[in-house]
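Engineer: sequence-free structure coming up:
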């Protein structure tokens, strides 16, 4: 058996793993990264990036269809059509460029990349099965970093296969289904369900709770629900899935009253969440402390075993690529001897629905639950000039601040393009801004960002444009 050693061994080449490897190598740490599939992980290959590409393509197609009917802008086009195979090739091209860029960065910084499937032997030893031969490669290390990511959750009554797909298959369609049933009204289900509807499929969404985006407060979710209805998406809220129909071409659902019905489906997208990937690579041999299915970590991403670290989705919620990246960078610096802790004031969460939704820090209900006496204020995009010129008057920006000293503890927004406001929201909270700071900062006109200043002004009692 071939054997080698390294200072840091990273299992998983997703956003957390490859960022940790690059930063460690920059700091002079001998680093080896093991990835069994493709560099970039779920995010670059079958998650964040391809989903946003498909969403953009769907939006462009819907806009063209809108212009073919009765655009108020005076734009007229012939009836458009979409060549789905070309759309998928375009999406795949973006993914290939980004994953190729990751590989180049790892090589440039001197990271040793091993393509193969890792299995943990102990906290200092990992065996890797590669395609190079029947024998495994054994790698010894001083530090072991676990970054295996997460995987889609399947329904026991409707396992993946055949008509039942996960987001992975939904992002590489060979053809557009006539009728798509989406199980789960969280951000993944709604992002992809909306895209499929804009591309021309009939879409029905089934959700066990009584509203869409149940992880977010109702005020934020309402504009998204309204948009879904305008698009013609059928919403079956407060309903549970019982399984496929006997013929296999429908989904049996049951409402709160116990009444059963069937929804016709050429394809069923199950999007009920993701869970940490803890099986299949020998994690159990380490006997680490766990939080349910997630690996328990401290503020430096240390596990309960010395010099074994864990980052990203395997450590539980929030399962966000940017969280994993920040954790990976920090772990590399801690191993290099720097004093760092992972204690962000807020981690932004974005839903690329229609309209988009962004949450940073505490919402009003969360602030109240934490015992904080807060005030909040909303500025609607209907009063924002830039939003009107973009035909994007739906939605708002909301600020949450302590009543006693006006310290800002949360920002939320729903509307077109608000994902780009997430950076200014995060910066505001990390820097300890108060309402007076935001209100007194000149914001460019006309921009969507003016709604940020106006929300702060309104919270102070003297909004200018509403």
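Structural biologist: Yes, it's here. For clarity, every value in this text was computed on a predicted model and none was experimentally measured. Residues are numbered from 1 along each chain as shown.

Engineer: okay, CA-based contacts and neighbour counts for the rest of this
Structural biologist: OK.

Engineer: buried sites along the top helix by length along the chain?
Structural biologist: Using DSSP state H to define each element, the chain has its longest helix at helix 84-108. By neighbour count, with 16 or more other CA atoms under 10 Å as the criterion, the buried positions of helix 84-108 are 84, 87-88, 90-92, 94-95, 98-99, 102-103, 106.

Engineer: Tell me which other helices or strands it touches.
Structural biologist: Under the contact definition 3 or more CA pairs under 8 Å, 6 or more residues apart in numbering; DSSP states H and E, helix 84-108 sits against helix 15-26, helix 41-46, helix 48-69.

Engineer: Would you tell me which of those helices gets closest to residue 9?
Structural biologist: helix 15-26 (8.4 Å; CA to CA).

Engineer: Run through the neighbouring helices and strands of whichever helix or strand comes after the closest one.
Structural biologist: Per DSSP states H and E, the first helix or strand lying C-terminal to helix 15-26 is strand 31-35. Applying 3+ CA pairs under 8 Å, 6+ apart, one finds that strand 31-35 contacts strand 2-11, helix 15-26, strand 112-115, strand 117-122.

Engineer: and the third one, how far out from the chain's middle?
Structural biologist: This means strand 112-115. Here strand 112-115 is found 26 Å from its chain centre; the criterion is CA atoms, centre = their mean, to the nearest Å.

Engineer: Give me the contact list for that strand.
Structural biologist: With contacts defined as CA atoms under 8 Å, 6 or more residues apart in numbering, strand 112-115 is touched by 31, 32, 33, 34, 35, 36, 37, 106, 130.

Engineer: Let me have the helices and strands packed on strand 31-35 in a markdown table, extended by distance to residue 46 and mean neighbour count.
Structural biologist: Output for those, formatted as a markdown table (distance: least, CA to CA, whole Å; neighbours: other CA atoms under 10 Å):
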| stretch | distance to residue 46 | mean neighbour count |
| --- | --- | --- |
| strand 2-11 | 19 | 19 |
| helix 15-26 | 13 | 27 |
| strand 112-115 | 18 | 18 |
| strand 117-122 | 19 | 20 |
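
Engineer: I'd like to know how far the residue minimising distance to the centre of the chain sits from residue 395.
Structural biologist: Nearest residue to the geometric centre of the chain (CA atoms, centre = their mean): residue 320, 5.3 Å. Distance, residue 320 to residue 395, using CA to CA, to the nearest Å: 24 Å.

Engineer: for comparison:
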């Protein structure tokens, strides 16, 4: 097989990798991308997209099931729904398939050469790829490592049999009667909530003192309340100790060192993700590391000239939109454009019920940094649009400097609040002050009014509270 030479080689066609390759192609850079699986990576194939499809299906099913058992204030009467989970999964797979095709089409449109197979470094400029038709050697002036991440496996609960990762959870053939989720972070709670709505008896086991520890308590309280309403049992301060195969149960140890068994048909382990640094020849390179992650600077450059790294393999926050932004930037740097990396306005979204959005810093972090702040909170219980959607749970919170009112962070929890993430990020990115948000006319009636009202509250003259 003839060797390939190119200006830019991208290893991994996940969100960061394919965006990098597409942008490079648009800029006229001779680009090759290598991917062992389907284009789109974890996010498109076994993560963000299929999980949101499942979450939406679960929401629709739960609404009908709820009103079949309880009298609806909307005056809607309905029969108990029947779930054909195979059709649900097929619908989810159809969405993934269309997006796979879309990414492939965009790469082709940008004149990016796609090599299917597993890449491995020979040296800093040469990669060999095991393809179906033989060994392909690629030589590149610049290389982008975008190998992503994989679920963390607990030594006491290796994957297999009833113990599954998020990938397997999204491909189950039926809804398990009893599901135990190990890990109360965003992945575990998103999927756990969805399966609870689909009819599973769900128990969440979290080693720390509370769920969603990456968010402050004020944001997570509405989520905890909703979990209770859905019948989800949450056990905090409890650790998974192993599998009791005889009794089909998860063995846990509580903070009091007591042992208990939780019957389970499936045990979903969601205790984090690890960077994929094995199998592609890291030992052939001399890269500085931050633990298991590849160390990068504000331009995503590694310690080796001409080698960049983007996305989950470079550490937190391990988010698809972070990887995309990095990929676009690196492509422009290779094309000679002046670019740098600023992560202050990366939104973190948790698709629980209700959803959580956090951008910038919260009140606790500001306090730790010694910054005096003004904080404004507006509850959705006072928002007309939220009330008409039965979505009164939650609020919008704005955090700004006390001296000049510069907005430092925006956090919110509420029904469908993920769609406000861009507005929150834009405000911080553009250097908005409380007066800018308060003075911007927000359409009525919308949940977005909560953003303006929170700013008004921080200024001391909230109108609707």
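Structural biologist: Noted; the coordinates are in hand. None of these values were measured; they are calculated from a predicted model.

Engineer: what TM-score comes out when they're superposed?
Structural biologist: The pair, once superposed, lands on a TM-score of 0.99 when counted by TM-score structural alignment, normalised by the length of the second structure; 464 aligned residues with a CA RMSD of 0.8 Å.

Engineer: ok so, going back, will you turn the helices and strands packed on strand 31-35 of the first structure into a markdown table that also has distance to residue 272 of the first structure?
Structural biologist: Converted to a markdown table, these look like this (distance: least, CA to CA, whole Å):
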| stretch | distance to residue 272 of the first structure |
| --- | --- |
| strand 2-11 | 26 |
| helix 15-26 | 22 |
| strand 112-115 | 31 |
| strand 117-122 | 27 |
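
Engineer: Which among these is found nearest to residue 237 of the first structure?
Structural biologist: helix 15-26 (34.1 Å).

Engineer: mean shift between the closest one and the second structure?
Structural biologist: By mean CA distance after the TM-score superposition for the first structure, the fitted helix 15-26 of the first structure averages 0.4 Å away from its aligned residues in the second structure.

Engineer: quick one, that helix and strand 2-11 angle?
Structural biologist: In terms of direction (axes from the mean of the first three to the mean of the last three CA atoms, to 10 degrees), helix 15-26 of the first structure departs from strand 2-11 by 120 degrees.

Engineer: which residues touch helix 15-26 of the first structure?
Structural biologist: So helix 15-26 of the first structure is contacted by 10-12, 30-33, 39-41, 43, 102, 105-106, 109-111, 145-147, 311-312, 321-333, 335-336 (CA under 8 Å, 6+ apart).

Engineer: circling back: distance-wise, check the residue nearest to the centre of the first structure relative to residue 80 of the first structure.
Structural biologist: Residue 320 of the first structure is 36 Å from residue 80 of the first structure, by CA to CA.

Engineer: what's the answer for residue 304 of the first structure, then?
Structural biologist: Taking CA to CA, one finds residue 304 of the first structure at 58 Å from residue 80 of the first structure.

Engineer: related to what we said a few turns ago, check the contacts of helix 15-26 of the first structure for burial and list the buried ones.
Structural biologist: 10-12, 30-33, 39-41, 43, 102, 106, 109-111, 145-147, 311-312, 321-333, 335.

Engineer: which ones are touching the closest residue to residue 31 of the first structure other than its chain neighbours?
Structural biologist: The spatial neighbour of residue 31 of the first structure that comes closest, neighbours along the chain excluded (CA to CA, 6 or more residues apart in numbering), is residue 8 at 4.8 Å. Shown in contact with residue 8 of the first structure (CA under 8 Å, 6+ apart): 29, 30, 31, 32, 141, 142, 143, 144, 145.

Engineer: burial count for residue 243 of the first structure?
Structural biologist: Neighbour count of residue 243 of the first structure, defined by other CA atoms under 10 Å: 17.

Engineer: ok so it is a strand residue?
Structural biologist: Yes: under DSSP: H, G, I helix; E, B strand; the rest coil, residue 243 of the first structure sits within a strand.

Engineer: quick one, helices of the stretch 201-350 of the second structure?
Structural biologist: 217-229, 320-334 (DSSP state H, counting those that start in this stretch).

Engineer: average distance between the longest one and the first structure?
Structural biologist: With mean CA distance after the TM-score superposition for the first structure, helix 320-334 of the second structure departs from the first structure by a mean of 0.4 Å once superposed.

Engineer: Now do the helix or strand residue 194 of the second structure falls within against helix 217-229, angle only.
Structural biologist: Residue 194 of the second structure is part of helix 186-197, with elements assigned from DSSP H and E. Angle, helix 186-197 of the second structure to helix 217-229, by the same axes, to 10 degrees: 30 degrees.

Engineer: which residues sit against helix 186-197 of the second structure?
Structural biologist: Contacts with helix 186-197 of the second structure, where a contact means CA under 8 Å, 6+ apart, come from 51, 54-55, 58-59, 61-62, 166, 169, 175, 179, 181-182, 202, 204, 212, 227, 230-232, 268-270, 350-353.

Engineer: same question, stretch 440-459 of the first structure
Structural biologist: Contacts for stretch 440-459 of the first structure (CA under 8 Å, 6+ apart): 375-381, 384-387, 396-399, 418, 421, 435-436, 438-439, 463-465.

Engineer: From those residues, keep the buried residues only.
Structural biologist: Looks like these have 375-381, 384-387, 396-399, 418, 421, 435-436, 438-439, 463 buried, using 16+ other CA under 10 Å.

Engineer: Perfect, that will be all.
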